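Participant: kindly generate the corresponding structure for this input.
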Amino acid sequence: MNKTIFDRISTIVEKFGNGKNTVFASLIGVSEANVRNYKNGVMPKADFLEKIARSFDININWLLTGEGNMLSSESEKEEKLPSVNQTYEGTPYFNVDFIGGFDIIVNDQTRNPDFYINYPPYNQEGVVWCNLTGHSMEPEISNGDIIALREVTTPIQYLPAGEIYGIVTEEYRTVKRIRLSQKEGFVRLIPSNKSEEFCEQEIPISMIIRVYAVLGSIRKFF
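Facilitator: Prediction:
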């Protein structure tokens, strides 16, 4: 019982979603397919685990390893909050916006991070934190949130559809969900915000210079 992370996710779905993948998915704002896959042996992404922990007061250590209690105490929750430091613990944070200036810091090997954010499970090789401006991904990611990014080299047409990515072209940077267009050679950028001012957009894949996986986000806490 609960020997694997997939078993533990199944237990949480049973407890908080009445055993129904669709109900649980709607509670944390992910697709039902993701919940089903993560229960059945697909390794869950960090932002999915973070959403579970934050939404249901789940002990992240229990979720990852099976050790300890499933539910966090208030003291345990405090220990799991993000912390900042100058001692290289965690992953680097740069006080720039992804919308503007982000390429400058990732291409400048002499630029030192402002500090490091220690917040498992985002302490991964190649991950950096920066700010997000704009409202197109609300309520999932809000204006002023800090996002964890990692560059991906897989061609965009082969990336999992429906996930959130940072897209860089020569003219702009944007954070959107993506899926392939019915037009050959194009990709569709999809905002989360359903307001009329934000709409889906199709751009040629050839325009895209870099792609970053958005692993997760946190509210600015400093």
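Participant: please count neighbours and contacts with C-alpha atoms only from this point.
Facilitator: Fine.
Participant: where do the helices of this protein begin and end?
Facilitator: Along the chain, the segments classed as helices by DSSP state H run 5-16, 21-28, 32-39, 46-56, 60-65, 74-80, 102-107.
Participant: name the helices or strands packed onto the longest one?
Facilitator: In this structure, helix 5-16 packs against helix 21-28, helix 32-39, helix 60-65, with contacts taken as 3 or more CA pairs under 8 Å, 6 or more residues apart in numbering; DSSP states H and E.
Participant: quick one: closest of those to residue 205.
Facilitator: For residue 205, the closest of those is helix 32-39, at 25.2 Å, according to CA to CA.
Participant: any idea how far the closest one is from the middle of the chain?
Facilitator: Centroid separation for helix 32-39 versus its chain: 16 Å, with CA atoms, centre = their mean, to the nearest Å.
Participant: what comes up buried for stretch 17-25?
Facilitator: 17, 20, 21, 22, 24, 25 (16 or more other CA atoms under 10 Å).
Participant: what of stretch 137-154?
Facilitator: 137, 141, 142, 143, 144, 145, 146, 147, 148, 149, 150.
Participant: repeat that for stretch 181-194.
Facilitator: Under 16+ other CA under 10 Å, the buried positions of stretch 181-194 are 181, 186, 187, 188, 189, 190, 191, 192, 193.
Participant: of the residues you listed, just say which sits nearest to residue 104.
Facilitator: residue 189 (23.5 Å).
Participant: residue contacts, that closest one?
Facilitator: Listed by CA atoms under 8 Å, 6 or more residues apart in numbering, the contact partners of residue 189 are 176, 177, 178, 179, 200, 201, 202, 203.
Participant: which strand is the longest one in the chain?
Facilitator: Using DSSP state E, we find that the single longest strand of the chain is strand 208-218.
Participant: other SSEs contacting that strand?
Facilitator: Identification of packing neighbours for strand 208-218 by 3+ CA pairs under 8 Å, 6+ apart yields helix 46-56, strand 146-152, strand 164-169.
Participant: could you rerun that using 10 Å?
Facilitator: helix 46-56, strand 128-131, strand 146-152, strand 164-169, strand 173-180 (3 or more CA pairs under 10 Å, 6 or more residues apart in numbering; DSSP states H and E).
Participant: and this one, please, so the two structures can be compared:
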Amino acid sequence: MSSINKKIDDIANEHYAGNNSAFAKVMGTSEANIRNYRKETMPKLEFVVKLREIFEISFDYLLSDYVDPAKSKIGEPSTIYKLKTDRSIKDQRVPLYDIEATAGMVELFRNKNGKTKPVDFISIPNLPKCDGAIYVTGDSMYPLLKSGDIVMYKELNNSIDNIFFGEMYLLSINLDGEEFVTVKWIHKSDRGDDFIKIVSQNSHHQAKDVHLKNIKALALIKASIRINSMS
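Facilitator: Okay, the predicted model is just below:
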């Protein structure tokens, strides 16, 4: 039994006294799926996302070896997204940029190394290497990210070889000559290696296939910060 199967089993026992039928009804799936997810079958992404939303449990808790869900509730000051190859840095000052003031993501990446003045710096201990941070706008990644949250990123070359499919990215996309900056999940496209599929967390936003030639800048999201109260 994997870590996530064990946690699904724990949720079923804690909230539904092990009743697969009751759990399945709340999750909008079949009783057979619940039985399988409590054992050895890896759940679908939609199921994991719904678990997070209904029970207010972070992805970090569901997908890692954390054992105490109380320490992994959503709404914490920050969430760190780490790859297995990531190396944590004890201390680093990550520049926070106003992307509108820098005339977009492409211009921001082009004028780095001191040429673009950050509005502030962020320090989080033991964070993976980050090149910068920006504020999120829009609701396409809600409820995982909401407008006003901060995402911290690592710049990448615009190459299919540099993409870890299934991870979250900051992208600059050329739409009829104008720059569209967005945060999305990136998946493989059914249209071939010249395309990627960008997927929103918000189910009201449809997935879209984008040609790689229209990707003008690309960065891997390494962490997010949410401010829950200004008082």
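Participant: near the aligned residue in the second structure for residue 162 of the first structure, how many other residues are there?
Facilitator: Superposed on the second structure with TM-score structural alignment, residue 162 of the first structure falls opposite residue 166. A count of nearby residues for residue 166 of the second structure, using other CA atoms under 10 Å, gives 14.
Participant: swap in residue 195 of the first structure?
Facilitator: Each residue near residue 195 of the first structure was counted by other CA under 10 Å, and the total is 11.
Participant: picking up where we left off before, nearest to residue 96 of the first structure, of the helices and strands packed on strand 208-218 of the first structure?
Facilitator: The nearest among those, by CA to CA, is strand 128-131 at 5.8 Å.
Participant: after superposition, how close is that closest one to the second structure?
Facilitator: Compared with the second structure after the fit, strand 128-131 of the first structure shows a mean deviation of 1.0 Å (mean CA distance after the TM-score superposition for the first structure).
Participant: where in the second structure does that strand align, residue-wise?
Facilitator: By TM-score structural alignment, strand 128-131 of the first structure lines up with residues 132-135 in the second structure.
Participant: follow-up on the earlier one: format the helices of the first structure as JSON lines; extra columns: distance to residue 216 of the first structure.
Facilitator: Below are the helices of the first structure laid out as JSON lines (distance: least, CA to CA, whole Å):
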{"stretch": "helix 5-16", "distance to residue 216 of the first structure": "18"}
{"stretch": "helix 21-28", "distance to residue 216 of the first structure": "13"}
{"stretch": "helix 32-39", "distance to residue 216 of the first structure": "15"}
{"stretch": "helix 46-56", "distance to residue 216 of the first structure": "5"}
{"stretch": "helix 60-65", "distance to residue 216 of the first structure": "15"}
{"stretch": "helix 74-80", "distance to residue 216 of the first structure": "15"}
{"stretch": "helix 102-107", "distance to residue 216 of the first structure": "17"}
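Participant: so how much does the longest strand of the first structure differ from the second structure once superposed?
Facilitator: Once fitted to the second structure, strand 208-218 of the first structure is off its aligned match by 1.4 Å on average (mean CA distance after the TM-score superposition for the first structure).
Participant: please pull up the equivalent of residue 220 of the second structure in the first structure.
Facilitator: Under TM-score structural alignment, residue 220 of the second structure pairs with residue 213 in the first structure.
Participant: from memory its match sits against residue 161, does it?
Facilitator: No. Between residue 213 of the first structure and residue 161 there is no contact under CA atoms under 10 Å: 11.8 Å.
Participant: more crowded one of those two?
Facilitator: The neighbour comparison of residue 213 of the first structure against residue 161 (other CA under 10 Å) goes to residue 213, with 18 against 13.
Participant: gap between the more buried one and residue 174 of the first structure?
Facilitator: Residue 213 of the first structure is 12 Å from residue 174 of the first structure, where distance means CA to CA, to the nearest Å.
Participant: ditto for residue 25 of the first structure
Facilitator: Where residue 174 of the first structure is concerned, residue 25 of the first structure sits at a distance of 25 Å (CA to CA).
Participant: quick one: closest of the helices and strands packed on helix 5-16 of the first structure to residue 76 of the first structure.
Facilitator: Set against residue 76 of the first structure and scored by CA to CA, these come closest in helix 60-65, at 9.6 Å.
Participant: so for that closest one, what gets flagged as buried?
Facilitator: Those would be 60, 61, 62, 63, for helix 60-65 of the first structure by 16+ other CA under 10 Å.
Participant: and that helix, how far out from the chain middle?
Facilitator: Worked out by CA atoms, centre = their mean, helix 60-65 of the first structure lies 18 Å from the chain centre.
Participant: does anything pack onto it? Which helices or strands?
Facilitator: Secondary-structure packing of helix 60-65 of the first structure (3+ CA pairs under 10 Å, 6+ apart): helix 5-16, helix 46-56, helix 74-80.
Participant: hang on, the earlier thing: could you export the buried residues of stretch 17-25 of the first structure as JSON lines, including distance to residue 111 of the first structure?
Facilitator: Output for the buried residues of stretch 17-25 of the first structure, formatted as JSON lines (distance: CA to CA, whole Å):
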{"residue": "17", "distance to residue 111 of the first structure": "45"}
{"residue": "20", "distance to residue 111 of the first structure": "47"}
{"residue": "21", "distance to residue 111 of the first structure": "44"}
{"residue": "22", "distance to residue 111 of the first structure": "45"}
{"residue": "24", "distance to residue 111 of the first structure": "42"}
{"residue": "25", "distance to residue 111 of the first structure": "40"}
